[in-house]
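**Q** Need the 3D shape of this:
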Amino acid sequence: MRQADVGGDHNLVVAKWTLKLRENSVGESRKERFSVSRLKDPKVHNKFSIALRNRCNILRDEEVMTIDDFNQAMGDIAKETLGYRKTTKTE
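**A** As a prediction, this is how the structure comes out:
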């Protein structure tokens, strides 16, 4: 709107926006989450860090280490050392 006086060299912008909301499907499965609270235990924390360090050393020896390789390694190590969080129906 060029005719609006806003006290400068800026122009006022007017927009119409339509927002359609929908509920989540009840049957959708949620991604399982790792039990990161177990990292507070020093034994579990030490085991996790050693496994991660060893896996990164193996990946570093390869020619190319991608972010996908790193994410896969983190997921595998977390699954082995931490396990999955127990979910309740309220989550």
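
**Q** going forward, measure contacts between C-alpha atoms and count neighbours the same way
**A** Fine.

**Q** name the element Lys86 belongs to?
**A** Using DSSP states H and E, Lys86 is not contained in any helix or strand.

**Q** which residue ranges form the helices in this protein?
**A** Assigned by DSSP state H, the chain shows helices spanning 42-61, 67-81.

**Q** Would you check how far apart the residue most central in space within the chain and Pro42 are?
**A** Per C-alpha atoms, centre = their mean, the C-alpha nearest to the average position across the chain is that of Arg33, at 10.1 Å. Look at Arg33 and Pro42: by C-alpha to C-alpha, to the nearest Å, they are 21 Å apart.

**Q** what does Thr18 give?
**A** 51 Å.

**Q** Another for comparison:
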Amino acid sequence: ENQVDHICINKKFRRTMEDVRTRRGADVASDHHLVVANLKLKLKKNWKSGQTAIQMFNTAFLRDTDKLNEFKIALNNRFRALQDLLKEEETTMEENWKGIKQALTSTCQEVLGLKKYHHKEWISTETLDKIKERKN
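**A** You can find the predicted model right below:
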């Protein structure tokens, strides 16, 4: 067995090597053979430090009719106030969008609140209600 045909590779890339073969047909004036390697590079995900987490609102509260009505009323009041403000002064489309976005997010923050846990709910609200009934 010939020990001359080897590939030197950086330790960092040793797991990227998929296949290594020698090509004996290469016409080289040496006792070496052409060695061909297939590498599959895996790009590292670039994490950005200091990035804030996405705010997820607790939309499960909207299933409750009382919370849904409270949310509708609060949002309607915000949009009316925003509409009155926009009628008084001339604003650009970008400023209008910022106002709408701010009104919507602040209303969601106040009425719905943020999600506390990011796990899948394995028990429904109806089941929790039945458990409370049974305990009482």
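
**Q** still on that earlier bit, looking at Thr18 and Pro42 of the first structure, which has the bigger crowd around it?
**A** More crowded of Thr18 of the first structure and Pro42, by other C-alpha atoms under 10 Å: Pro42, with 10 against 5.

**Q** Matching the more buried one against the second structure, which residue comes up?
**A** Using TM-score structural alignment, the partner of Pro42 of the first structure in the second structure is Thr65.

**Q** just to revisit the earlier point, who are the contact partners of the residue nearest to the centre of the first structure?
**A** 84-85 (C-alpha atoms under 8 Å, 6 or more residues apart in numbering).

**Q** And stretch 27-42 of the first structure, what's buried?
**A** 34, 39 (16 or more other C-alpha atoms under 10 Å).

**Q** wait, I meant stretch 95-112 of the second structure
**A** The neighbour-count check on stretch 95-112 of the second structure (16+ other C-alpha under 10 Å) flags 99, 103-104, 107-108, 111-112 as buried.

**Q** would a markdown table of these with distance to Ala74 of the second structure be doable?
**A** Formatted as a markdown table, those follow (distance: C-alpha to C-alpha, whole Å):
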| residue | distance to Ala74 of the second structure |
| --- | --- |
| Gly99 | 15 |
| Ala103 | 10 |
| Leu104 | 10 |
| Thr107 | 7 |
| Cys108 | 9 |
| Val111 | 8 |
| Leu112 | 11 |
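
**Q** neighbours of the corresponding residue of the first structure for Leu75 of the second structure, just the number please.
**A** Taking TM-score structural alignment as the criterion, the aligned counterpart of Leu75 of the second structure in the first structure is Leu52. Residues lying near Leu52 of the first structure (other C-alpha under 10 Å) number 18.
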